[in-house]
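Chemist: The sequence and its predicted three-dimensional model are supplied below.
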Amino acid sequence: MYLNFDEFYRWPILAMKLNRSHPHIKRDKKWFMQFFILHGMFTIIFLLIIYCVIFHDLKNNDFSATCRNGCLSVMYFVVSFNYAVMLANQDLLTSMFEIMKADYKETQSFITEEQKVVLKYAEQSKWVCTQWLAISIAGVVLFPLRNFILYAYYYYKDDFKLVPVYDMTFPRIIEENKESNFFVYLLTYFLIMYFGLYGSFMYAAFVPIGPIFMLHSCARLEVIIKRVKDLFILNNEEEANEKLKDIIQEIQYVYSFVEKTKICFRVVYELTMKATTIILPIAIYEVIKAFHKGEIRVELGAFIFGGVLISSSPCFYSDLLMEKGEELRLAVYSSRWEEASSSRARSTLLVILLRALQPIAIRTMFRTVCLDALTDLFQQSYAIFNLMCAMWG
């Protein structure tokens, strides 16, 4: 069995190349100019959104519009921070990609049962990549889709007019001409669509990386678990001692890989979970308020669904990683070590058991990323939503 890393994860790799965040891209003057243009335009649109919030939405006490534009503002900060993390950890990410490529090559020497385990988790990682590609595309498509539906509605009512792809107030020179001047209208259309596309490329590129690393660690742990269970059953004492050395090296190898994953995503997941806690109630509140006005804000559905998934995914796979760590501890304890006469083997297994008492999981700056953390996130979001309803309901 041969697993091609670049083929399995072609979508996030393609997205990283398009937004110039791939760790293999040399950070020279050419890259800087590309980054300056791509992220510079993204920043300009963010500044236009901030202008709308400060000089129009807040000034007119339009809380509904403030919520909509606030979601886009948070998206800018999350995307920019993710890009900064990829730049700061360029060497580390490159190293981890190379480790996974080497591991996939090593898989060819595994027995068939172990190869199936690695393939199973690689397929799950591929599904995560496809999932985020679909979400990113849907998040962008929803904006023009709503726009085209309104075009069709006004055409049916014999009241055809230019409809903005996203409702926001631009500076005066643009605002006065965006509905009367077709060129200005196309300019605003392009700016909003570019903002969505750039953000989507970043999400499709960066978000799947964490789950990919976690699932790869789960695959290696499950292979180790299978080897530990057979350690004293299929081998004599001398062979068991030799294979135990290999198992220890494998465990240290996986722990090292998980530690590198922690370094990459410790701050990212803390920020992501905090951002989701804020965006989720705001987006749901805005959808409900718009529905009461007879409007359908389908584009905010991407923020709600994406916000839930962007926090749920790392929590779920980190929780799975914790489960595999616990399975390893139980496998070591139930490996029939009591039948081994070698004191060295028993001492080594004791060290493994003591090390396995510490959960294998991804931690943020303040807590472990797991399903309990996700539950707390939803509880906090619900509390904020209730507070918003009480204040502005």
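Modeler: That came in fine, so what should we check first?
Chemist: contacts, neighbours, all on C-alpha from now
Modeler: Fine.
Chemist: Which stretches in the stretch 1-150 of the chain count as helices?
Modeler: Remark: helices assigned in the stretch 1-150 of the chain by DSSP state H, counting those that start in this stretch are 5-8, 10-18, 29-52, 63-88, 90-106, 112-156.
Chemist: which outside residues touch the second one?
Modeler: In this case it means helix 10-18. 6, 22, 25, 129-130, 133, 201-202, 204-206, 208 (CA atoms under 8 Å, 6 or more residues apart in numbering).
Chemist: Now the buried members of the residues you listed.
Modeler: Buried subset of the contacts of helix 10-18 (neighbour count, 16 or more other CA atoms under 10 Å): 22, 129-130, 133, 201-202, 204-206, 208.
Chemist: Determine which two of those residues are furthest apart.
Modeler: Maximum pairwise distance in the buried ones among the contacts of helix 10-18, criterion CA to CA, is 18.1 Å, between 22 and 130.
Chemist: could the helices of the stretch 1-150 of the chain be laid out in JSON lines, adding distance to residue 371?
Modeler: Below are the helices of the stretch 1-150 of the chain laid out as JSON lines (distance: least, CA to CA, whole Å):
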{"stretch": "helix 5-8", "distance to residue 371": "27"}
{"stretch": "helix 10-18", "distance to residue 371": "25"}
{"stretch": "helix 29-52", "distance to residue 371": "33"}
{"stretch": "helix 63-88", "distance to residue 371": "22"}
{"stretch": "helix 90-106", "distance to residue 371": "25"}
{"stretch": "helix 112-156", "distance to residue 371": "18"}
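Chemist: List just the one of those that sits closest to residue 273.
Modeler: The nearest among those, by CA to CA, is helix 63-88 at 10.6 Å.
Chemist: Helix 90-106 and that closest one, what's the angle between them?
Modeler: 70 degrees (axes from the mean of the first three to the mean of the last three CA atoms, to 10 degrees).
Chemist: Helix 63-88 - contacts with which helices or strands?
Modeler: Secondary structure elements in contact with helix 63-88, counted by 3 or more CA pairs under 8 Å, 6 or more residues apart in numbering; DSSP states H and E, are helix 29-52, helix 182-206, helix 237-292.
Chemist: Second structure for comparison follows:
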Amino acid sequence: MKKDYEMAKLLPLEERALVVKYAKRGVWLVNIWFLIVVLTSLLFLVKSFALMFYYYAMGETQLIEFYELTYPDAIEKVKFHVVPYVLLYALQCYIDVYNVVMYSGVVPLAPMFILHACGQLELLKIKVKQLISEGGSDQEKNYNLKIIVKQLQDIYRFVEDIQTGFKLLYELTLKGTAVMLPILAYEILETFDRGGVDLEFITLFGATFILSYCPCYYGDLLIEKAESFRTAVYMSGWEGVWDKRARTTILVIMTRTFRTVAIRTMFRNLCLDALTDVITFTFL
């Protein structure tokens, strides 16, 4: 990515703006995800302090846990004593901060890479259209086509690296979603039946869905951009190119793009259709 950003400084204004556009989308994704994670983690802190303040205002002093847990008997008997309570609360706060750092760093990483790959495919799409429409000698066209082939290979290798790094994670994420969503939905409905609202389960339900939706959405976007590039190559006016070497190179590009660029788990491409199938299987 750093190499592509350095090369982007030498591109024409329109192409450079496209690279910047996708870079900004990656930054926006990281920022909005960080905000979501921080607000979610603060929910437990705010809830415990709000309840303690409420009981205090009602004339009753009561300690509320950061997160309600049942401990072994030795701890359970003393967990609301001041010193054990403070120690347990501090430990849970530490775990909360650890989760914020982990989810902020891991979850948006692959989508950010995927967005960069989408931007590079859009860049190649523009270059293919310009190559045929702007004319030039057969030698120039053949040279520029070879550059496009090399850049396309770089994109495919980049996507393969993303898949290698995140394949197992996303396989487990989709499988975990299929297990977690019905359990959490059951717990939420049971809480409603008892006349209460459990923010923890509602938050976990939303988080579980977003953890699967985010990579599936951007995986779907990558497939869409790859299909768009392949269509652009086919509709570029290659029939007007008479040089045999250039036609052969165009054929190589079209053959290469026949295999869809996508992030694959063990059984499926990572896309919204895969998420839909998971949810359908889970609830139906």
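Modeler: Now that the structure is in, tell me what you want to look at. What you are looking at is a predicted structure, and each value in this text was computed from that prediction instead of being measured.
Chemist: What does the superposition give as a TM-score?
Modeler: After superposition, the two chains reach a TM-score of 0.95 (TM-score structural alignment, normalised by the length of structure 2), with 283 aligned residues with a CA RMSD of 1.3 Å.
Chemist: out of the helices and strands packed on helix 63-88 of structure 1, nearest to residue 359 of structure 1?
Modeler: Smallest distance to residue 359 of structure 1 across the helices and strands packed on helix 63-88 of structure 1 (CA to CA): 10.6 Å, for helix 237-292.
Chemist: Now stretch 150-169 of structure 2 on structure 1. Mean distance?
Modeler: Taken against structure 1, stretch 150-169 of structure 2 registers an average deviation of 0.7 Å after superposition, with mean CA distance after the TM-score superposition for structure 1.
Chemist: Could you check that stretch and say which residues are buried?
Modeler: Neighbour-count burial for stretch 150-169 of structure 2 flags 151-152, 155-156, 158-160, 162-163, 166-167 (criterion: 16+ other CA under 10 Å).
Chemist: Including distance to residue 69 of structure 2, could those residues go into CSV?
Modeler: Below are the buried residues of stretch 150-169 of structure 2 laid out as CSV (distance: CA to CA, whole Å):
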residue, distance to residue 69 of structure 2
151, 53
152, 52
155, 47
156, 47
158, 44
159, 42
160, 42
162, 38
163, 37
166, 32
167, 33
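Chemist: with the residues you listed in mind, which one is nearest to residue 60 of structure 2?
Modeler: For those, the minimum distance to residue 60 of structure 2 (CA to CA) is 50.2 Å, reached by residue 166.
Chemist: Can you tell me what that closest one aligns to in structure 1?
Modeler: Taking TM-score structural alignment, residue 166 of structure 2 has residue 265 as its aligned residue in structure 1.
Chemist: mind checking how far that match is from residue 356 of structure 1?
Modeler: In this structure, residue 265 of structure 1 and residue 356 of structure 1 are 22 Å apart, going by CA to CA, to the nearest Å.
Chemist: Stretch 224-234 of structure 1 maps to which residues in structure 2?
Modeler: Under the alignment (TM-score structural alignment), stretch 224-234 of structure 1 falls on residues 124-134 in structure 2.
Chemist: What residues of the matching stretch count as buried?
Modeler: In terms of neighbour count (16+ other CA under 10 Å), stretch 124-134 of structure 2 has its buried residues at 124-129, 131-132.
Chemist: just stretch 87-96 of structure 2 next, same as before
Modeler: Applying 16+ other CA under 10 Å to stretch 87-96 of structure 2 flags 88-89, 92-93, 96 as buried.
Chemist: Could you export those residues to JSON lines, including columns for distance to residue 56 of structure 2?
Modeler: JSON lines is the format used below for the buried residues of stretch 87-96 of structure 2 (distance: CA to CA, whole Å):
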{"residue": "88", "distance to residue 56 of structure 2": "21"}
{"residue": "89", "distance to residue 56 of structure 2": "19"}
{"residue": "92", "distance to residue 56 of structure 2": "23"}
{"residue": "93", "distance to residue 56 of structure 2": "22"}
{"residue": "96", "distance to residue 56 of structure 2": "25"}
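Chemist: biggest separation within those residues, which pair?
Modeler: For these, the farthest-apart pair by CA to CA is 88 and 96; their separation is 12.2 Å.
Chemist: Out of the contacts of helix 10-18 of structure 1, flag the one nearest to residue 47 of structure 1.
Modeler: residue 202 (18.9 Å).
Chemist: Kindly state which residue of structure 1 is aligned to residue 209 of structure 2.
Modeler: Matched to structure 1 by TM-score structural alignment, residue 209 of structure 2 sits across from residue 308.
Chemist: May I have the secondary structure class of residue 376 of structure 1?
Modeler: Following DSSP: H, G, I helix; E, B strand; the rest coil, we place residue 376 of structure 1 in the helix state.
Chemist: That one pairs with which position in structure 2?
Modeler: Checking TM-score structural alignment: residue 376 of structure 1 goes with residue 277.
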